[in-house]
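quick one: sequence and predicted model below, then my questions.
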Amino acid sequence: MASVSAVIATYNRAPELRTALSRLLAQSHAVAEILVVDDGSTDGTDAMVRTEFPSVRYVRLPHNAGLIYARNFGFVNTTGDYVLSVDDDSWFEEPDGLARAVAYLESHADTAGVACNIETRDGLVYFPRGVAPFDVPWYVGCGHLLRRSAVASVGLYMPELYRQGEEKDRCLRLMGAGFRVVALPDVMVYHDKSEKGRKPGLERFYNHRNDLIREVARCPAGLLPWRFARAWIGNSWKNLRHGPRLTDLKVLAALPEIVRIGRKHRAPVSAEAYRRWQHLAATAAPGRVGNAPESSVERSVVALGPHPNPPPLGGGGN
């Protein structure tokens, strides 16, 4: 049976982490190892894990290094054939959720990772339930399973991204290496979305900044000027609509850093793989369903429908 390592990065969410660990340990597919990477918590997380979950490996980083560093640390310090990522406030809704995700990867050697269907307490369901598995351009950090060998072939997350946007960059690299990333709409992960540590303004800044870094690092040269401008304009429009409006100025001030980090990691994928990724980003984006108005649900089903004859993936570009 394939072995699964679970990595959970945490920061000052001891009660939420307790629930996440309890639910994970109740899965029908036993997890070979669980590694909790504590990014500098000060709320007693260490005592809670050591006392209540003695089978769980616990490592406390000496300082707050960011979510992405913690996930990289977890990957290189585990050994399972598959690496499960859930957040400290997320868990499978059904006891066989992990087993079904593993079974899909076991039977699809060309698939590097599966994106679980995320349901949040504010009524968001990412994919319509009952839809057959289909290709997606990225997974969500709080609920996905990755094939270790595929990730090892393309490398770790860019640690400079710090807290978000890493999923898009990795999936683009995986597609460039000839792999697929597939959504499993019936494997549900509940995301409680704890408010602890959430700062919408900071999240929008990193979304904008990290999208630009990804374009510099991965976009083919012939497409880069247009795609960089498109990413900037698209995120600027979101900032104007939702605020804070100073985000654009902060991103502008960070432009030298954005270019430096992007050039440091530059390894563009092929134009074919990049266009394939763009196509999926436009046609397989998450949509609000479940508690949404019927018209929104219908639009989501159309946007999220499977692609029975997807264009071929581009090879090697990394």
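Nice, I can see it. Residues are numbered from 1 along each chain as shown.

from here on, just use CA atoms for contacts and neighbour counts.
OK.

who's sitting farthest from the centroid in this structure?
Here the centre of the chain is the reference, and by C-alpha atoms, centre = their mean the most remote residue is residue 51, at 29.8 Å.

got the buried residues for whatever helix or strand that one lives in?
Assessed by DSSP states H and E, residue 51 sits inside helix 45-52. Within helix 45-52, the residues that count as buried by 16 or more other C-alpha atoms under 10 Å are 45, 46, 49.

stretch 53-70 too?
Residues 56, 58, 59, 60, 65, 66, 67, 68, 69, 70 are the ones in stretch 53-70 that count as buried (16+ other C-alpha under 10 Å).

the second one against residue 35, yeah?
Yes. Counting by C-alpha atoms under 8 Å, residue 35 is a contact partner of residue 58 at 5.9 Å.

one more to weigh against that first structure:
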Amino acid sequence: MTKFSILITTKDRLLDLKETLNRLAFFINNDDVEFIICDDGSLDGTSNFIETNYKSIQLIKNTKSKGLIFSRNRLLSLTTADYAITLDDDAHIVSNDALKKIDDFFESNKKCAVIAFRIFWGKILPNHVGHSLAEKRVKGFVGCGHVWRMEAWRDIPNYPDWFVFYGEEDFASFQLFKNKWEIWFVPDILVLHRVDVKARKKDVDYTTRLRRSLRSGWYLYILFYPLTEIPKKMTYTFWMQIKLKVLKGDLKALLAILGAVFNVLFNIPRLVYKRKALTNLEYNAYKKLPDTFVYWTAEIKE
């Protein structure tokens, strides 16, 4: 059995994928690493490029696009590795000895289900990538840079592919918490996620992304929060979106909010059926965990 796998889902982003594969050459050529890519219905020649240039990569294809979450479930169901690293097609590992660090940490922390990496979001890596952060148990992890202990993955339900995009990591985090598994932030493993976060507001899919982000958060409230917490959580997040976006003239946000409300109402039967709420005791313990570490900003050196 292979100890490590690297799993990437991609769709119509061949230029980004080419750079990622170039940056991950060490892992691709490592016999201890199983490398699997899911081409989610690309029309830009992605599959042909991989088949022609990377014979050692296992390629799977969705003839028609099935979405990020469906594809990640498919990848995780195929891997035979002990530990499965998930990266976006525009992200790559920067740190040296990442595999050894992963192995050592999992061996020393038997209840750790997922290691969350330190992630820098930006087109260019800072000159100084050192840090003074400590390893710590956290609430969750980010999709573009983490690694699963596959024993833990098989102990919980698959990601909810009906979420389509956003929220699947938090869904898994709640399931892991219910099953007494832990998630740890390990900052010594650094990933560069090559995106301009601020520019995303200008992207054509801004409204869709915001709608999916909002609805996934509301889905999670209904699925996992104690009943007494749900109304105030949903009311607060709804009002903050209105206050911080709509009242400041962001009419695209209004469309996203209304769309998210419709999605929640439509999915109420499924949400109630799949509800697996934390007890009040579990919820209070969960709240005390540090938040998911999403963004890292380089520390300024004198």
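On my side now, so go ahead. Note that the structure is a prediction, hence the values are computed from the model and not measured.

what's the helix holding residue 51 of the first structure packed up against?
On a contact count with 3 or more C-alpha pairs under 8 Å, 6 or more residues apart in numbering; DSSP states H and E, helix 45-52 of the first structure meets helix 14-25, strand 57-60.

compute the inter-axis angle for it and helix 14-25.
Interaxial angle of helix 45-52 of the first structure relative to helix 14-25 (axes from the mean of the first three to the mean of the last three C-alpha atoms, to 10 degrees): 40 degrees.

mean deviation of helix 45-52 of the first structure from the second structure?
Once fitted to the second structure, helix 45-52 of the first structure is off its aligned match by 0.7 Å on average (mean C-alpha distance after the TM-score superposition for the first structure).

how far does that helix sit from the chain's center?
Averaging C-alpha positions (C-alpha atoms, centre = their mean, to the nearest Å) puts helix 45-52 of the first structure 26 Å from its chain's average.

residue range for that helix in the second structure?
Under TM-score structural alignment, helix 45-52 of the first structure corresponds to residues 46-53 of the second structure.

I would like the residues contacting that stretch, please.
Outside stretch 46-53 of the second structure, the residues within contact range by C-alpha atoms under 8 Å, 6 or more residues apart in numbering are 11, 12, 13, 14, 39, 57, 59, 61.

what sits against the nearest residue to residue 88 of the second structure once chain neighbours are set aside?
Nearest non-adjacent residue to residue 88 of the second structure, counting by C-alpha to C-alpha, 6 or more residues apart in numbering: residue 144, 4.8 Å away. Residues near residue 144 of the second structure by C-alpha under 8 Å, 6+ apart: 86, 87, 88, 91, 193.

do the same with residue 245 of the second structure
By C-alpha under 8 Å, 6+ apart, the contact list for residue 245 of the second structure reads 251, 253, 254.

of those, which is the most crowded?
Highest neighbour count within the contacts of residue 245 of the second structure: residue 253, with 21 neighbours (other C-alpha atoms under 10 Å).

my guess is that one contacts residue 244, does it?
No. At 9.7 Å, residue 253 of the second structure does not count as touching residue 244 under the criterion of C-alpha under 8 Å.

which bit of the second structure covers the longest strand anywhere in the first structure?
Counting residues, the longest strand found in the first structure (DSSP state E) is strand 180-191. The alignment of strand 180-191 of the first structure onto the second structure (TM-score structural alignment) spans residues 182-193.

with the first structure superposed, average distance for that stretch?
Comparison of stretch 182-193 of the second structure with the first structure after fitting gives an average deviation of 0.8 Å (mean C-alpha distance after the TM-score superposition for the first structure).

give me the element the equivalent of residue 205 of the first structure over in the second structure is part of.
When the second structure is aligned by TM-score structural alignment, residue 205 of the first structure is paired with residue 211. Using DSSP H and E, residue 211 of the second structure falls within helix 206-224.

and that helix, which residues are buried?
Those buried within helix 206-224 of the second structure under the rule 16+ other C-alpha under 10 Å are 207-224.

between the contacts of stretch 46-53 of the second structure, which is closest to residue 96 of the second structure?
residue 57 (21.6 Å; C-alpha to C-alpha).

against residue 213 of the second structure, how distant is the closest one?
With the distance defined as C-alpha to C-alpha, to the nearest Å, residue 57 of the second structure ends up 32 Å from residue 213 of the second structure.
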